[in-house]
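>>> this one's structure only:
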């Protein structure tokens, strides 16, 4: 009797499992296979749509590029890398009569889509011995920080950088040791700056 009851119970459980399986597939959908992650369907156009912000910055940059090409600041050239209007490269010739004379200094310039309401980012790619420019090429210059104004242009900024090479500001340094040397031992400072210019910028 116990054997018959066990057999009957097993059949009942089997029928229940069959019923559950039937309910799960009775909607007309095929039985689920191995679960796979659902891959989102790519959008037809993945390019960012133009907005008022970046169209304004693009027009401004195109205008500045045209002006810079026609009337560049002394010893300065600049322009986009390829067809990317927001990434530029610039060269600055070391001003005559300074410790950077004879050097050619390369900079990367990055503009955000908020330009000209946010300043561009300038980074020296050529090493330079200067108290306002650190080893990563970052520049301590007021017009790139709190003195930035949308009325400024990249041409004026590059002119300010050139002026900084001719006349550093040791009282607002990015490299304190070089600023201290400039103030306390100008002769040694100038010697080091000329050596770096000859080594890295010529």
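Great, that's in hand. Remember, it's a predicted structure, so these values are computed and weren't measured experimentally.
>>> contacts and neighbour counts: CA atoms only from here.
Fine.
>>> list the residues that contact the residue positioned nearest the centre of the chain.
In the chain, the centroid-proximal residue (C-alpha atoms, centre = their mean) is residue 110; its distance is 6.3 Å. Applying C-alpha atoms under 8 Å, 6 or more residues apart in numbering to residue 110 gives the contacts 86-88, 120-122.
>>> between which two of those is the distance greatest?
The most widely separated members of the contacts of residue 110 are 86 and 122, with 12.1 Å between them, by C-alpha to C-alpha.
>>> with neighbour numbers in mind, choose between these two.
Set residue 86 next to residue 122 and count neighbours by other C-alpha atoms under 10 Å: residue 122 wins out with 22 against 18.
>>> residue 106 is in contact with the more buried one, correct?
No. The pair residue 122 and residue 106 fails to qualify as a contact (C-alpha atoms under 8 Å) at a distance of 10.2 Å.
>>> identify the residues contacting residue 68.
77-78, 155.
>>> same thing but 7 Å
By C-alpha atoms under 7 Å, 6 or more residues apart in numbering, residue 68 lies in contact with residue 155.
>>> please settle this for me: is it part of a helix?
Yes. Per DSSP: H, G, I helix; E, B strand; the rest coil, residue 68 lies within a helix segment.
>>> separation between residue 105 and residue 133?
12 Å (C-alpha to C-alpha, to the nearest Å).
>>> what about the strands in the protein?
Under the criterion DSSP state E, the chain contains strands at 76-81, 84-93, 104-110, 121-124.
>>> give me the helices and strands touching the shortest one, please.
The contact analysis (3 or more C-alpha pairs under 7 Å, 6 or more residues apart in numbering; DSSP states H and E) places strand 121-124 against strand 104-110.
>>> also this one, for the comparison:
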């Protein structure tokens, strides 16, 4: 898949992804929390599942790791426009994962997937960042 070669050549900071050795349509990604953010120091696993229609249809992408974020549902699915209505075949694995990494530091609480996280982000940032820090610390204990 050309996405894999491009991902390797892009050499993204804090992001890596590989296809499953038994199924090229399923990928596992590891994403480090961006530096100088509340997520710094965390390591998060994601799963990408591609459809036969890719790149005309976006992959299903979700966090496997526990995450507390306004735009991530409790089951790990991500509320991000480029994975839904704004999808375009020009997007690739690199752009998807870069967008998700950016979303970590710049959430959109007006389009919440996690109501509690969105409420805390808007009304009680201290508590929001406390919960994020806890998730970051727990991320190293996940298998």
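Good, I have the coordinates. In this text the structure is predicted, and so the values were computed from the model without any measurement.
>>> quick one on the thing from earlier: which one of the strands of structure 1 lies nearest to residue 3 of structure 1?
Comparing these under C-alpha to C-alpha, the one sitting nearest is strand 84-93, at 82.1 Å.
>>> report the aligned residue range of structure 2 for the closest one.
Using TM-score structural alignment, strand 84-93 of structure 1 corresponds to residues 23-32 of structure 2.
>>> what comes up buried for that stretch?
Residues of stretch 23-32 of structure 2 classed as buried: 25-32 (neighbour count, 16 or more other C-alpha atoms under 10 Å).
>>> in JSON lines, list those residues along with distance to residue 8 of structure 2.
Formatted as JSON lines, the buried residues of stretch 23-32 of structure 2 follow (distance: C-alpha to C-alpha, whole Å):
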{"residue": "25", "distance to residue 8 of structure 2": "17"}
{"residue": "26", "distance to residue 8 of structure 2": "17"}
{"residue": "27", "distance to residue 8 of structure 2": "14"}
{"residue": "28", "distance to residue 8 of structure 2": "14"}
{"residue": "29", "distance to residue 8 of structure 2": "13"}
{"residue": "30", "distance to residue 8 of structure 2": "13"}
{"residue": "31", "distance to residue 8 of structure 2": "14"}
{"residue": "32", "distance to residue 8 of structure 2": "16"}
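>>> which residue lines up with residue 51 of structure 2 in structure 1?
Mapped onto structure 1 by TM-score structural alignment, residue 51 of structure 2 lines up with residue 112.
>>> that older thread, turn the strands of structure 1 into TSV, including distance to residue 143 of structure 1.
Converted to TSV, those look like this (distance: least, C-alpha to C-alpha, whole Å):
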stretch	distance to residue 143 of structure 1
strand 76-81	18
strand 84-93	17
strand 104-110	14
strand 121-124	11
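>>> out of those strands, which comes closest to residue 159 of structure 1?
strand 76-81 (7.8 Å).
>>> specify the angle between that closest one and strand 84-93 in degrees.
150 degrees (axes from the mean of the first three to the mean of the last three C-alpha atoms, to 10 degrees).
>>> by how much does strand 76-81 of structure 1 deviate from structure 2 on average?
Taken over the aligned residues, the distance from strand 76-81 of structure 1 to structure 2 averages 0.6 Å (mean C-alpha distance after the TM-score superposition for structure 1).
>>> for that strand, buried residues please.
Buried, per 16+ other C-alpha under 10 Å, within strand 76-81 of structure 1: 76-80.
>>> wait, which of the strands of structure 1 is closest to residue 65 of structure 1?
Closest among these, using C-alpha to C-alpha: strand 76-81, at 6.8 Å.
>>> now tell me what touches the closest one from outside.
Here strand 76-81 of structure 1 has contacts from 65, 87-93, using C-alpha under 7 Å, 6+ apart.
>>> could you rerun that using 8 Å?
Applying C-alpha under 8 Å, 6+ apart, the set of residues contacting strand 76-81 of structure 1 is 65, 68, 86-93, 158-159.
>>> quick one on the thing from earlier: which neighbours do residue 105 and residue 133 of structure 1 share?
residue 124.
>>> and for stretch 70-81 of structure 2, what span of structure 1 is it aligned with?
Aligned using TM-score structural alignment, stretch 70-81 of structure 2 spans residues 131-142 in structure 1.
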